[in-house]
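# Model the following, please.
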Amino acid sequence: MWSFSLWALLPPVYSVLTAAGLWLVYFVAVYDQQIAPLGSKYRRRNGSLYPPYISIAGNSPPASCIFSEVMNLSAFVAFIIAVLRFFQLRQRMDKQWLNFCSLVAFSIGCFGMTLVGNFQLFSDEMIHNFGTVMTFGLGTLYCWVQSFITLRVNLRNEGRKAGILRFLLSGCITLCMIPYFSLMAQGLHMQAAQCQWALVMFFLAFFGTFAIEFRYNSFSIVCTEYSVGRSEGRSEGRSEGLSDEPRYQPDQPDQL
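Model (predicted):
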């Protein structure tokens, strides 16, 4: 018997598979001599390799095909995780607007991920960059808000440890984002690309931490059939929605 909810596996599996997909895109692009390897001495000249930005790695086929699939699936699963997190916190927060606004902001960020994946940089630079700003900007905001919520809610008295971890990861994300844009503006593209890869890996590590709280909850979709003809307005069966009822009792904390 499992001593924790299997939903706890969703965030880390998502993080690992997304990271693996992005690195696959990178290695395919390097193999096809589309980009320079990370860590190499890079100076862009006519006909030479492009810097190893994630977007450039996923710009040309076959790497672009893999990149689109990875970004679309990653955006969808990330949205699902954010929705589950919303339902987990819905009954435990006094400021519901903060929980709701964080979900809305991250949902827009997930849409930005689909723009990044489906509009290649060299084909439609404006839409691609707009999606990048949405993804990184709203994603960073979501990380900071969730770090604050973690300390505020303090689920199973683990909020302090999980909150400190998430604040550290949020700080790393922010510290990577600032030099990323600064170095890119200065034309130091190899260093900027390295910051971008570190930034994305910290994002994925942050999402993996949701396994800490997810191991205490089970989520289910319930379908209900509504009887329109009844004057009392009662319904038959059960109605569709998400249930976030804890699987375990609060006085019996579970361990991994």
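# From now on I want contacts and neighbour counts done on CA atoms only, so please keep to that.
Fine.
# Helices of the protein, residue ranges please.
Under the criterion DSSP state H, the chain carries helices at the ranges 10-31, 54-57, 63-90, 96-118, 125-153, 159-185, 189-208, 211-214.
# ok, the most centrally placed residue in the chain - contacts?
Geometric centre of the chain, nearest residue: A78, 4.7 Å, by CA atoms, centre = their mean. Residues in contact with A78 (CA atoms under 8 Å, 6 or more residues apart in numbering) are Y14, C110.
# how near is it to P179?
According to CA to CA, to the nearest Å, A78 and P179 sit 26 Å apart.
# Also L155?
L155 is 34 Å from P179, by CA to CA.
# among the helices of the chain, which is the most enclosed?
Across the helices of the chain, averaging neighbours per residue (mean count of other CA atoms under 10 Å) puts helix 54-57 on top, at a mean of 23.
# hmm, who's touching that one?
Helix 54-57 has contacts (CA under 8 Å, 6+ apart) with 22, 25-26, 29-30, 34-35, 50, 63-64, 116, 120-121, 193, 196-197.
# one more to line up against the first:
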Amino acid sequence: MWWFMIGTSYLPIVLVIWSCAAFVISFSIAVLTRHVDPLVPFISDTGTLPPERCIFGLMINISAFLGVVAMYVRYKLLKTLNKRKPSINPQLNIAALACGALGCFGMCIVANFQETALAPVHDVGALLSFVMGTVYLVLQTCISFKMMPYYHSRLGYGYHAASAVCEWLVAFSFNFFFLTYIRDFQGFTINVKAELLQEPSDGSYNRL
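Prediction:
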């Protein structure tokens, strides 16, 4: 079995590849259509005008969904590990998930409210995305250090430090941070269980 197919390790890989592709594709289309200057434009500028706006919005919305999924799997993983050997405060795990979800919600706002259309809403979304995203990275890094050496080593958790350099580095650092989940997710799977709590009293199932 390939290493990226072990457990749920494919989730952070798909998230990073898809999110980076969203930035690169929208940037390329914006440059080719001469809607932006190719010399380091703002990310928002590469998703302002059609057709790149449509691609940017669609792909970022999917990225936000994948981000929430990966964050939830990380939350469940930490919750499970903490039951075996308590090393972190469960509230810290919940707080990290909440901050990450807010960051992904901010991404959706940025993708769907263009800067030229509704600048205040767009700016709120960008602020929410970057601030909550950065808080999420910091909290998860703290959690990872607290869990050493019970489940993983020190390798891979220093890359988020470069995220404060500029907007592009923040965006890509946020995506690449999820690559550090690969090793953890290889030993974790999720099963969905459907349970019928109550059968209808009128016996409607029998008439189907």
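# nearest to Y226 of structure 1, of the helices of structure 1?
Taking CA to CA, helix 63-90 is the member of these nearest to Y226 of structure 1, at 23.2 Å.
# Next, the angle helix 10-31 makes with that closest one.
160 degrees (axes from the mean of the first three to the mean of the last three CA atoms, to 10 degrees).
# counterpart of the residue nearest to the centre of structure 1 in structure 2?
Matched by TM-score structural alignment, A78 of structure 1 corresponds to G67 in structure 2.
# Where in structure 2 does the strand ranked longest in structure 1 fall?
Ranked by residue count and defined by DSSP state E, the top strand of structure 1 is strand 236-243. On structure 2, no counterpart of strand 236-243 of structure 1 exists by TM-score structural alignment.
# again with stretch 15-34 of structure 1
Aligned by TM-score structural alignment, stretch 15-34 of structure 1 falls on residues 16-35 of structure 2.
# and what of stretch 121-128 of structure 1?
Against structure 2, stretch 121-128 of structure 1 falls on residues 115-122 (TM-score structural alignment).
# Give me the residues contacting the matching stretch.
For stretch 115-122 of structure 2, contacts defined as CA under 8 Å, 6+ apart pick out S44, D45, T48, I109, V110, F113, Q114, D123.
# T150 of structure 1 contacts G163, doesn't it?
Yes - shown here, T150 of structure 1 and G163 form a contact pair, counting by CA atoms under 8 Å, at 5.2 Å.
# Please say which position in structure 1 Y159 of structure 2 maps to.
So, by TM-score structural alignment, Y159 of structure 2 is matched to L169.
# Repeat that for Q140 of structure 2.
So Q140 of structure 2 corresponds to Q146, using TM-score structural alignment.
# How about V192 of structure 2?
V192 of structure 2 maps onto I221 in structure 1, by TM-score structural alignment.
# again with A171 of structure 2
Using TM-score structural alignment, A171 of structure 2 lines up with V200 in structure 1.
# Excluding covalently adjacent residues, which one is nearest to that match?
Spatial nearest neighbour of V200 of structure 1, chain neighbours left out: I173 (8.0 Å); criterion: CA to CA, 6 or more residues apart in numbering.
# Pretty sure the one you found sits against T140.
Yes - proximity of I173 of structure 1 to T140 meets the contact threshold set by CA under 8 Å, at 7.0 Å.
# Tell me which residues touch the residue mapped onto Q88 of structure 1 from structure 2, please.
Using TM-score structural alignment, the partner of Q88 of structure 1 in structure 2 is L77. Neighbouring residues of L77 of structure 2 by CA under 8 Å, 6+ apart: F185, F188.
# now swap in F214 of structure 1 and tell me
Counting by CA under 8 Å, 6+ apart, F214 of structure 1 touches S5, W7, A8.
# Mark which of these are buried, thanks.
Neighbour counting over the contacts of F214 of structure 1 (16 or more other CA atoms under 10 Å) leaves S5, W7, A8 as the buried ones.
# how long is the match of stretch 121-128 of structure 1 from one end to the other?
Across stretch 115-122 of structure 2, the terminal residues are separated by 6 Å (CA to CA).
# hang on, the earlier thing: which of the contacts of stretch 115-122 of structure 2 sits closest to L92 of structure 2?
I109 (25.8 Å).
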